[in-house]
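# Sharing a sequence plus its predicted fold:
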Amino acid sequence: MIQIRRYSPLDHDDVWRIHLLVISEANVEPTHQHYHDILNIPEQYLHTGGEFLVGIGDNGVVFAMGGLKIISEGKAEIKRLRVHPSFQKKGYGQLILSKLELRAQELGIQHLILDTLSNQYGAQKLFEKNGYKQQGPAIIDGFNVVLYEKKLA
């Protein structure tokens, strides 16, 4: 069972732990400066009109997360979609993504973008299944990524 709710500063340690686990599995240095936003979720997401959700198990521990970062009027980015490795491939990433897309629509967002590491094939499959169109490879802060975009109705 999963409860999805808005991030609270009390979730900080759990969110950081999940980030470290997921990014380490992708063979990336998880403390790279590229990830500064995850240390400042209220300022980077919530105070700027976006959203950051966490998924919590029956034991009260956060095991999934994802953010919606406003870029400009009508445009936002899905960021930091992560599921603890022990809980992957159970539909939790899909649940967080769906809730973030719903929130984007509520905020009047018509255009979503995101990127994922080029070696995160599960994430790529999830995004493509949800209608995100691949925009090609890119290098962001030294990381090989795949760019995606989706137009919302």
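Looks like it came in fine.
# Please make it C-alpha for all contacts and neighbour counts, starting now.
Will do.
# just checking, residue 71 is part of a helix?
No - going by DSSP: H, G, I helix; E, B strand; the rest coil, the assignment for residue 71 is strand, not a helix.
# Now it. Nearest residue, chain neighbours left out?
Take residue 71 and drop its neighbours on the chain: the residue closest to it by Cα to Cα, 6 or more residues apart in numbering is residue 77, 6.8 Å away.
# In a helix, residue 78, correct?
No - assessed with three-state DSSP, residue 78 is strand; it does not lie in a helix.
# For the nearest residue to it once chain neighbours are set aside, identify the helix or strand it belongs to.
If the residues on either side of it in the chain are set aside, residue 78 comes closest to residue 68, at 4.8 Å by Cα to Cα, 6+ apart. Using DSSP states H and E, residue 68 falls within strand 62-72.
# Presented hereafter is structure B, for comparison with structure A:
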Amino acid sequence: MLPSVRRVTERDVPLVIRLHHAALAAAGAHAGPGPWDDDLEDVAGAYLDAGGEFLVATAGPVVVGMGALRPVDAVTAEVKRMRVLPRWQGRGVGRAIGEALLLRARQLGFGRLVLDTTAQQKAAAGLYTSLGFERTGAAVVAGLPSVLFAREITPAQP
């Protein structure tokens, strides 16, 4: 059974932070704690109040996955913080979050999504490709070699 996907709440924040560190450590992609994680201390301010979104996938009281949208400009949003607990990976949680974020991006009026993932996260890259994202380049993000992706979407009509 797939977990349910919903908007994050303040009560979820400690679970979101734990999930973030656990998923990155398991993937060998954790740059360690630093200012690049400050957005997780203020999810509402960094995402929701900024015109974006932050979703969690829950199985009972446990947050097993998460993903967010952060506006870049009026047309573009960045997919951020896509994480799934290691024991839940490969069970459709990432796809459910990705599809929910695509829908929400359309509802918010975005026409383009961008994202990055570390080069060693091959499963994540495969998920993004299966969701219609195309590789657009490479960069070093938070000290880690990363792959850049983008996808055009059709915004919902008001």
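Received, thanks. Note that the structure is predicted; figures quoted are calculated from it, not measured.
# What residues sit buried inside the strand holding residue 68 of the first structure?
Neighbour-count burial for strand 62-72 of the first structure flags 62, 63, 64, 65, 66, 67, 68, 69, 70, 71 (criterion: 16 or more other Cα atoms under 10 Å).
# Can you tell me the closest non-neighbouring residue to residue 44 of the first structure?
Closest to residue 44 of the first structure by Cα to Cα, 6+ apart is residue 37, at 5.9 Å.
# how about the one you found, secondary structure?
Going by three-state DSSP: residue 37 of the first structure is helix.
# how about it, what's its match in the second structure?
In the second structure, residue 37 of the first structure lines up with residue 39, judged by TM-score structural alignment.
# name the element residue 51 of the second structure belongs to?
Here residue 51 of the second structure is assigned to no helix or strand, by DSSP H and E.
# meant to ask about residue 138 of the first structure
Per DSSP H and E: strand 133-140 holds residue 138 of the first structure.
# can I assume residue 5 of the second structure sits in a helix?
No - secondary structure assignment (three-state DSSP) places residue 5 of the second structure in strand, not in a helix.
# any idea how far it is from residue 138 of the second structure?
Applying Cα to Cα, to the nearest Å, the value for residue 5 of the second structure to residue 138 of the second structure is 30 Å.
# And those two? Which one has more around it.
Each of residue 5 of the second structure and residue 138 has its neighbours counted (other Cα atoms under 10 Å); residue 5 has more, 20 against 15.
# Would you check that that one makes contact with residue 59?
No - contact criterion Cα atoms under 8 Å: residue 5 of the second structure and residue 59 do not qualify, at 9.3 Å.
# all helices of the second structure, in order?
13-27, 43, 93-107, 122-130 (DSSP state H).
# Could you save those helices as JSON lines and add columns showing distance to residue 55 of the second structure and mean neighbour count?
Converted to JSON lines, the helices of the second structure look like this (distance: least, Cα to Cα, whole Å; neighbours: other Cα atoms under 10 Å):
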{"stretch": "helix 13-27", "distance to residue 55 of the second structure": "10", "mean neighbour count": "17"}
{"stretch": "helix 43", "distance to residue 55 of the second structure": "10", "mean neighbour count": "21"}
{"stretch": "helix 93-107", "distance to residue 55 of the second structure": "7", "mean neighbour count": "20"}
{"stretch": "helix 122-130", "distance to residue 55 of the second structure": "17", "mean neighbour count": "15"}
